[in-house]
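A.B. asks: Return a 3D structure for these sequence lines:
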Amino acid sequence: MGAVRLGLNLEFARYENGSFDWAMDRAADIGYKYVEPMVHWGRELLSEAGYFHSRSMLDDPLILKEAAESRDLQISSLSSHAPLAKPDIAVDYLKQSIRYAAECGAPMIQVDDGPVPTWTTEEENYGLMRYTLQEAAYVAERRGIAIAIETHGPYTATPAALDLLLKLVNSPALTVNLDTGNSFLSENDPHEWLENIVANVTHVHAKDISLADAAKYRGKIRGMLGCTCGEGVIDWERIVRTLAAADHDVVLSVECGSLDAATKSYHYLSEVIQRVGAPALQPSAIAKESS
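C.D. replies: Got it, this is the predicted structure:
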């Protein structure tokens, strides 16, 4: 059986005007053992001033590692999204984020498929994405870092589309970060989708969509921050049961829009995991598995 443990994507801090350290403190205070920080290239004014949670990859990656360890946290992944069909942006950025992940102790990075250039054909986009993923995979394979492709954009909007994207490059580094909320918004059944591909899912964005947002946005957008887990459309018992039956460990990384939702989601999902009987994931299990 796979082990399921709760993590927190630090994007909740965006609506709280919270810094990286503030977000890390709140994650630890709530009780999470895993966090998913965002990293960026260069310097960004709001982050430097403490109003945004992302960290610059110009900083020493050991700062990020020590920030987690000092709070008894593990890094489940780095949020390293870059447009795959824009290799002039994505290739060097992803290579850097992979090297950064290896040094800070993250077993994987998150990527997605959009936005795409305005002037290219679909065939050209597949060629561009293949180039980007292959260049990133060369770097990831040598370091034992997974590249988890998130269900987010036009080329990951359906099971068939995601499968085609994954087959562009033959690499063990390519895995899946299934985002339950995004998958639902793209008019899929995320529970069934997860059940069909769980063998290749290394990370899950635990995102719920409220009934009001589901009625308003489903089929119109492919991504948004979620509501409190348990207050929306996702059947979390089914999700946890699927992950617990897998032969590998996965972190459910809560992605929501507020500190209150992050807190309530932790308590709700903790109870679901305990009720379903999923074994607790030891803090070092993911890092060992990826080494």
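
A.B. asks: from here on, contacts and neighbour counts on C-alpha atoms
C.D. replies: Will do.

A.B. asks: ok now stretch 244-261, how far from the chain's centre?
C.D. replies: 9 Å (Cα atoms, centre = their mean, to the nearest Å).

A.B. asks: Pull out the buried residues from it.
C.D. replies: For stretch 244-261, burial by neighbour count (16 or more other Cα atoms under 10 Å) applies to 244-246, 248-259, 261.

A.B. asks: try stretch 148-168
C.D. replies: For stretch 148-168, using 16+ other Cα under 10 Å, the buried residues are 148-159, 162, 165-166.

A.B. asks: and the longest helix along the chain, what does it pack onto?
C.D. replies: The single longest helix within the chain, with elements called by DSSP state H, is helix 122-143. Packing partners of helix 122-143 (3 or more Cα pairs under 8 Å, 6 or more residues apart in numbering; DSSP states H and E): helix 87-104, strand 146-150.

A.B. asks: Any chance you could list what contacts the longest one?
C.D. replies: Among residues not part of helix 87-104, those counted as contacts by Cα atoms under 8 Å, 6 or more residues apart in numbering are 39, 41, 57, 61-65, 77-78, 80, 82-84, 107-109, 128-129, 131-133, 135-136, 139-140, 143, 145.

A.B. asks: Identify the residues contacting the closest residue to residue 9 other than its chain neighbours.
C.D. replies: Leaving out its chain neighbours, the residue that sits closest to residue 9 by Cα to Cα, 6 or more residues apart in numbering is residue 36, at 4.5 Å. Contacts for residue 36 (Cα under 8 Å, 6+ apart) come out as 7, 8, 9, 10, 75, 76, 77, 78, 79, 253.

A.B. asks: pretty sure the last one is touching residue 12, no?
C.D. replies: In other words, residue 253. No: counting by Cα atoms under 8 Å, residue 253 sits too far from residue 12 to count as a contact (11.5 Å).

A.B. asks: picking that back up, other residues contacting the longest helix of the chain?
C.D. replies: Residues contacting helix 122-143 (Cα under 8 Å, 6+ apart): 84-87, 90-91, 94-95, 98-99, 102, 113, 116, 146-147, 165, 168-169, 171-174.

A.B. asks: this one as well, want them side by side:
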Amino acid sequence: MRVGCCAYSFRDRLNSGAMTLEQFLDLAAGMGLDGVELTAYYFQQTDRDSLFHLKRECFRRGLHIAGTAVGSNFCQADAARRHEHVVMTKQWIDHSVVLGAPCIRVFAGPVPPGHTEEQAVAWAVACLQECAEYGAQRGVVVALENHGGITARAEQVLRLVREVDRPWFGINLDFGNFRADPYREFAMVAPHTVTTHAKTHWSGPSGEEPVDYARALQVMKAVGYQGYLNIEYESKPDPLTAVPAFAAELKAAIQQLSA
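C.D. replies: Next up is the predicted model:
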């Protein structure tokens, strides 16, 4: 397994302009990470030359672009709004091709007020199928994150996997987003996982609890997972100091797994 970092981990600095994406790359390289996930929210330009420039800067720093990420919502009741999010996702699939990113993270969305989960699932499945089919044409895997809404529980995620049923569709397993019985749920979705987000904590019944990565990585090893653990840092301490420490923890857990 490899350790990467999501640009989202430094969202406050990126949003305020205190950090650029290239400075984020410097930090990732300085931590000795294998790659980065480049979140769509933080791109100032997405023209071809700008994307090529960022691709070159990753290469110069020895970083693989593990994936991109968009904030899609395919559960909106308005069909025109759903279509807008499909178009946006396809645009970012195209950007991913230019960047050389093999994967794009997407969200399904929540059930909108006044509607049922069955309706939301049907809308999301149709959108995800369209995106996955486009991803297949462009060589980019569409990875659905367990991110609340109709993906809050492993059973819901697996239903979407079954109903979308496309070879270029998989799961972005976020180790911090299952609330009920996370390690059981990790095992349920692990066979369909193509990439991951590594948070430091998950929200349990008694509050935030640290993710036991020795245990979580055993689950992933059991299904032959060899992909990325992309750090998605959301905790209180400053990410400039906390992310490097967490990266070292993940690297140690991987080494222990191989011992």
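
A.B. asks: what's the TM-score for these two chains?
C.D. replies: Superposed pair, TM-score by TM-score structural alignment, normalised by the length of the second structure: 0.86. Supporting alignment: 245 aligned residues with a Cα RMSD of 2.2 Å.

A.B. asks: List just the nearest of the buried residues of stretch 244-261 of the first structure to residue 271 of the first structure.
C.D. replies: residue 252 (13.5 Å; Cα to Cα).

A.B. asks: so is the equivalent of the closest one over in the second structure in a helix, a strand, or just coil?
C.D. replies: Superposed on the second structure with TM-score structural alignment, residue 252 of the first structure falls opposite residue 229. Assigned with DSSP: H, G, I helix; E, B strand; the rest coil, residue 229 of the second structure falls in the strand class.

A.B. asks: Run through the residues that contact residue 229 of the second structure.
C.D. replies: Residue 229 of the second structure is in contact with 1, 2, 3, 4, 5, 195, 196, 197, 198, counting by Cα under 8 Å, 6+ apart.

A.B. asks: what number of residues lie near the spatially closest residue to it that is not a sequence neighbour?
C.D. replies: Nearest non-adjacent residue to residue 229 of the second structure, counting by Cα to Cα, 6+ apart: residue 3, 4.9 Å away. As a burial measure, residue 3 of the second structure scores 23 neighbours (other Cα atoms under 10 Å).

A.B. asks: Look up how far residue 252 of the first structure lies from the residue mapped onto residue 3 of the second structure from the first structure.
C.D. replies: For residue 3 of the second structure, the aligned residue in the first structure is residue 6 (criterion: TM-score structural alignment). Distance from residue 6 of the first structure to residue 252 of the first structure, counting by Cα to Cα, to the nearest Å: 5 Å.

A.B. asks: With residue 258 of the first structure instead?
C.D. replies: 17 Å.

A.B. asks: rewinding a little: single out the most deeply packed of the helices and strands packed on helix 122-143 of the first structure.
C.D. replies: Mean neighbour count (mean count of other Cα atoms under 10 Å) peaks for strand 146-150 among those, with a mean of 26.

A.B. asks: Run through who's touching that strand.
C.D. replies: Outside strand 146-150 of the first structure, the residues that reach it (Cα under 8 Å, 6+ apart) are 107-113, 137, 140, 156, 172-179, 201-203, 290.

A.B. asks: part of a strand, is residue 7 of the first structure?
C.D. replies: Yes: membership of residue 7 of the first structure in a strand is supported by three-state DSSP.

A.B. asks: what kind of secondary structure is the corresponding residue of the second structure for residue 196 of the first structure in?
C.D. replies: Superposed on the second structure with TM-score structural alignment, residue 196 of the first structure falls opposite residue 188. Under the three-state scheme (three-state DSSP), residue 188 of the second structure adopts helix.

A.B. asks: Tell me if I'm right that residue 188 of the second structure and residue 156 touch.
C.D. replies: No: counting by Cα under 8 Å, residue 188 of the second structure does not reach residue 156; the two are 10.9 Å apart.

A.B. asks: Derive a PyMOL selection command for the buried subset of the contacts of strand 146-150 of the first structure.
C.D. replies: Buried residues among these (16+ other Cα under 10 Å), as a PyMOL selection:
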select buried, resi 107+108+109+110+111+112+113+137+140+156+173+174+175+176+177+178+179+201+202+203
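
A.B. asks: List the contacts of residue 36 of the second structure.
C.D. replies: 4, 5, 6, 7, 25, 28, 63, 64, 65, 66, 67, 230.

A.B. asks: Residue 192 of the second structure and residue 145 of the second structure, how far apart?
C.D. replies: Per Cα to Cα, residue 192 of the second structure is found 11 Å from residue 145 of the second structure.

A.B. asks: any common contacting residues for the two?
C.D. replies: Contacts common to residue 192 of the second structure and residue 145, judged by Cα under 8 Å, 6+ apart, are residue 171.

A.B. asks: re earlier: and the residue nearest to residue 9 of the first structure, how close does it get to residue 253 of the first structure?
C.D. replies: From residue 36 of the first structure across to residue 253 of the first structure, the span is 7 Å (Cα to Cα).
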